[in-house]
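take a look and give me a structure for this.
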Amino acid sequence: MLSRPYEPTFNIPGETWLSILRTPAPYELEFFSKVMLNLIRNPNITSSYLFRAEIYYDSDNDASLPSADGTEADSFTRHMKPELRPLPASVPGYERTRTFVRRLVPRNPALDASLVQTCHLFSRTTAGGEEESVVLYIPHVTSPDDMPYYHPTVRALAFQHISPASGPPSNSSNPNAGSLSIHYALFPTTPLTPRLTRTALALAQIITKHSLGQKAGYTKRVHHDLLVPQKAVQDTYTRLKGTYARRLIEGWVETTDPSKHVFEDLGIAAFLVEVWGGVYAAPRRPGGEGDEGRGKEGGGEERPPFPGFVDIGCGNGLLVHILRSEGWEGWGFDARARKTWSALPPSTSAHLKELLLVPRGGTPWHNGLFPPHTFLIANHADELTPWTPLLASLSASAFVAIPCCSHDLAGARTRFSTTSPTASTPSPSIADPLHSATSPSADGPGPKAGSLARKSKPPSAYAALTAYVASLSAELGFRVEKEMLRIPSTRNACVVGRPSSEMMEIGAEERGRVVEKIKDAHASPASNPLC
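Just a heads-up that it's a prediction; the model follows:
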């Protein structure tokens, strides 16, 4: 239960601080510290207006921790730009243990400015054995008018955690439980508003929820940004959104929600652009823009030209349109033409085909053989999803598969088993593609997306489908990688297959025999019909 007013326990001499609230904290200091470190690195947990934080300075990487006034002679900070140097601060009786300088990156830079902020961590143990910790945020602004909307309009804010000497009891109603309190240093001209109070309440709820999760044994299951850095994808997404989003939404002709489809395909396009940019010579974008420097490896070696892409089951064609508009040559096809196709520019609509992969009726069909090394995209391709690695193998192509609905190779709705006797036993990292084998950082990830480590739940139908696609790809000889895309969809698991050197060395006929053999072995997978 939150309480206010109460006798303040935090103050800095010479400054005016206002204690906003205090709540019981039935969790140890170590869990509070892990959560606060995670929130410093991932401010998007506390604000949907933020993309990420870029860490400019971490005192743990500095040879000497600067003194409170920032005058340490041999500190790394003296080499930093003045506007990025940590702002000095001290809390009487506390020892400063760590300092960060971060830049808060907004989702919409056209609407919100970025903000540089110093984050100080302090701690002490009282004579009575209480462990106390203070985390101090100081934005690098001097006027409330310069404060972005996503940040409280305060000069500074502090989070204080007090843990009793005997350790916090599990019952938060116990009067001897520890406490979490939040404090503001207001601007002289800015009063305490209801919004500031609501913000403090929301922050306290998030910190308490995540700290209790850490104490209960939550571990982070889903790890993002394994293939491409978060900054690269988000910056490209922001550029693509500013270039295409408004025009595509205003020109939407389908009955479905345009924002979902547009922003989802922009996110997928941003990921593909960054993946391709790291492998192939980047094309020159229309209008003369290009990335000439990305056409070579770090040592100056020329990258191969882009072989083109095919979006199998392309749906509304937006992904094809965005990628082609960015200079990446390719085309897409689907069993049924969409209204959107005719609304797109001729430079895109001419490359969207109404085709079936298997001949049926009078609809034109495609035999599934593409020019060698053509990059295949299966974005929620449904029945074609399990076929994607097979088709890619025939042309020794790399591919991206973003599964959605679960179908087997015969096109039947299916729930795959992770113990299929017809499939080779995949490695743990492939068998569980939604979980990263990457170890969390030493500071520990936050429990925003996780599960109790002691519980073992059976995989969902979606997880089993993704595992099946990854296992089938590995069986065909692909180097399998996986990523959880930052798109507005719960179906955001991505399987990336790159041809192995062995696959590239054998001929097309031999690859065809391998595909037929594996296809026959998977013709009746150990799966459960959904209907």
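
only C-alpha atoms for contact and neighbour calcs from this point on.
Noted.

doesn't Phe271 make contact with Leu240?
No: the criterion here is CA atoms under 8 Å, and Leu240 misses it with Phe271 at 11.1 Å.

could you also give me the structure for this second sequence? I'd like to compare it with the first:
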Amino acid sequence: MTKIEPVRLYPTPLAPPEGIRRWQTILGLPGAAAFGRADYETAMINLILHPNINSSNIIRADILLDTAPDEASMAKGVSDFGIGVETTRSTHFPPETGHTSDFFGPVLANVVRRIVRVIVPRNTAKDQPLLQSCLLIRHREPARTLAAVTATAFEALPHEEFVSVMYVPHVSGPDEIPFYHPNVAALVLTFASRSRNMMISYRFFDGTTVTEDGVLDNRLERTALRLLQTAHKHSQGVANGYKKRVHHDQVVAQVPFQTRYAELKARHAHTLIERWVESTDPKKHVFEDLAIAAFLIELWRARAATDAAYAADRLEFVDVGCGNGVLVYILLSEGYRGYGLDARRRKTWATFPEAVQAALHEQVLVPDLAVPDAAAAARAAALGDRIHARPFGPDTFLIGNHSDELTPWIPLLGRPFMVIPCCSHALSGAKHRYPVHSAGAVDAAGAPVKLSTYGALVEHVATVAAAVGWAVEREMLRIPSTRNAAILGLERAPAALAPADVVARAGGAAGFLDRSVELMAKSPRTH
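Sure, this is the predicted structure:
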């Protein structure tokens, strides 16, 4: 992609009229766009609905109002949509009248869509949510604030068509603007569809403007550049036919997950990080397990509405390969019953309350199908209580969170499960790479789809789960890990194979028991 070179456009070449002293057009991209009006509008609506794209300090937007008039309505004047006409406005939200009338002046503009959103910050202890109006506006003449710069810094074309997106935070002053939003009363991103020019303008609060020497606050200018570049990038992506490859929130909705995650983080994060005794990064592991716990709790709560087996007083979870035990600690602390298994005890276990320590077992799970003969059974018996021998109850839910050697086994154990694959192993416990060409899948050119090694492992687990009768569901978890693909088996479906058939087709599980014994003697690995 061609490097974007912005043009600084402040102060405007002509002194602004009295009514728009607080508006300044800050930066522009002259002729930089290779997309059309429809591409720009599609991209901008997506950015309005997903403000987290522009800032990592934001997790989402909650939409309070979204109105898109039909094409007949779009032919009307600006006042027909409430701009400058107070009586036609929703009484629930403050008017944007002053900002729009100052910016556009006498220009006839059509408000195509009005969205009122609440921007939800990632850390509510530091930042407050922000109520904001977002207006998608079409106009055939440059707005009054843009007239000077479009006539000088940019090529002016006849019959130009403009699209402006105006953002108006509902605040009474600069002290109410959170960190993740530029400290301005309003801002506008404008696209001229014929000349392919883009511009960003700020409306400053009273008492704040460009300084006399023409230097704008550095953070405001950097933010303007980022907003302009992001709008350009995403509009170009729409024009190029970009399709989102990763889809979150397929099994558990975003809002309940993020709400639960914030609650868990507030209750447990500080204590877990403060007491961390492992050599690994506490924040990475703690926040990851908090997010997994939030996902599971919301999954179980939703399922419990129609299936009593998922109720907190009935479900029993088993974290297979529980590692540091943090996930077990969180789920027990939140009122669920269950326990964790791992071949090696971790130092973290000793930091937990006694009730949690009692639920963490230094044992290996050896599936029955991995003990194929009497000799193997005798070796397993000799290990005594180091082998997990407790049968799973009917309401057991299996969790495989980066469970390595046990990952391909979990769908074969006959209980509902969620597995998050990490390192690739065969049923024998040996390291193994699965075929990277997805069976039967082809790309747009008809070539076989080639997967990464990790993607091939995920597809293998999903294929095995479907073969033994699970209606497979998938979720790309919102966790701080690149290994974030979750495979879930919650409902039964017609089975093509028995678990024993899967093991036989894989060449058997010889060596799994011996490798489990070796694993017990090794120092714990970290991820």
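
tell me where the stretch 401-527 of structure 2 has helices.
Taking DSSP state H, counting those that start in this stretch as the test, the helices found in the stretch 401-527 of structure 2 are 453-467, 499-505, 512-521.

out of Leu240 and Phe271 of structure 1, which sits in the busier spot?
Neighbour count, other CA atoms under 10 Å: between Leu240 of structure 1 and Phe271, Phe271 has more, with 26 against 18.

now the strands for the stretch 401-531 of structure 1?
Taking DSSP state E, counting those that start in this stretch as the criterion, the stretch 401-531 of structure 1 contains strands spanning 414-416, 450-452, 478-484, 493-499, 527-529.

same list (those strands) but as TSV, adding distance to Ile162 of structure 1 and mean neighbour count.
Listed next are the strands of the stretch 401-531 of structure 1 as TSV, based on distance: least, CA to CA, whole Å; neighbours: other CA atoms under 10 Å:
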stretch	distance to Ile162 of structure 1	mean neighbour count
strand 414-416	49	23
strand 450-452	26	17
strand 478-484	37	22
strand 493-499	40	23
strand 527-529	53	14
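
nearest to Phe399 of structure 1, of those strands?
strand 493-499 (5.3 Å; CA to CA).

after superposition, how close is the closest one to structure 2?
Here the mean offset of strand 493-499 of structure 1 against structure 2 after fitting is 1.1 Å, by mean CA distance after the TM-score superposition for structure 1.

other SSEs contacting that strand?
strand 399-402, helix 461-476, strand 478-484 (3 or more CA pairs under 8 Å, 6 or more residues apart in numbering; DSSP states H and E).

if we go to 6 Å?
strand 399-402, strand 478-484 (3 or more CA pairs under 6 Å, 6 or more residues apart in numbering; DSSP states H and E).

now the last one: which residue numbers in structure 2?
So the one you mean is strand 478-484 of structure 1. Mapping strand 478-484 of structure 1 onto structure 2 (TM-score structural alignment) gives residues 470-476.

tell me what the longest helix anywhere in structure 1 is packed against?
Determined from DSSP state H, the single longest helix within structure 1 is helix 194-216. On a contact count with 3+ CA pairs under 6 Å, 6+ apart, helix 194-216 of structure 1 meets helix 29-41.

structure 1: which residue goes with Lys431 of structure 2?
Counting by TM-score structural alignment, the partner of Lys431 of structure 2 is Arg413.

now the helices for structure 1?
Under DSSP H, structure 1 gives helices at 29-41, 194-216, 230-240, 246-250, 258-277, 318-325, 339-343, 346-349, 388-394, 428-431, 461-476, 501-505, 508-521.

just the ones you listed: most buried one?
Comparing those by mean neighbour count (mean count of other CA atoms under 10 Å), helix 388-394 comes out on top with a mean of 26.

contacts for that helix next, please.
Where contact means CA atoms under 6 Å, 6 or more residues apart in numbering, the residues beyond helix 388-394 of structure 1 that reach it are 473, 511-512.

just the closest of these to Gly327 of structure 1, please.
Nearest to Gly327 of structure 1 among these is Ser473, at 28.6 Å by CA to CA.

leaving out chain neighbours, which residue sits closest to that closest one?
Leaving aside its sequence neighbours, Ser473 of structure 1 sits nearest to Pro389 (CA to CA, 6 or more residues apart in numbering; 5.5 Å).

could you find the counterpart of that neighbour in structure 2?
Checking TM-score structural alignment: Pro389 of structure 1 goes with Pro411.

Val273 of structure 1 now?
So, by TM-score structural alignment, Val273 of structure 1 is matched to Ile297.

which residues touch its match?
Applying CA under 6 Å, 6+ apart, we find Ile297 of structure 2 in contact with no residue.

if we go to 10 Å?
252, 256-257, 260-261, 291, 303, 310, 312, 331, 334, 336 (CA atoms under 10 Å, 6 or more residues apart in numbering).
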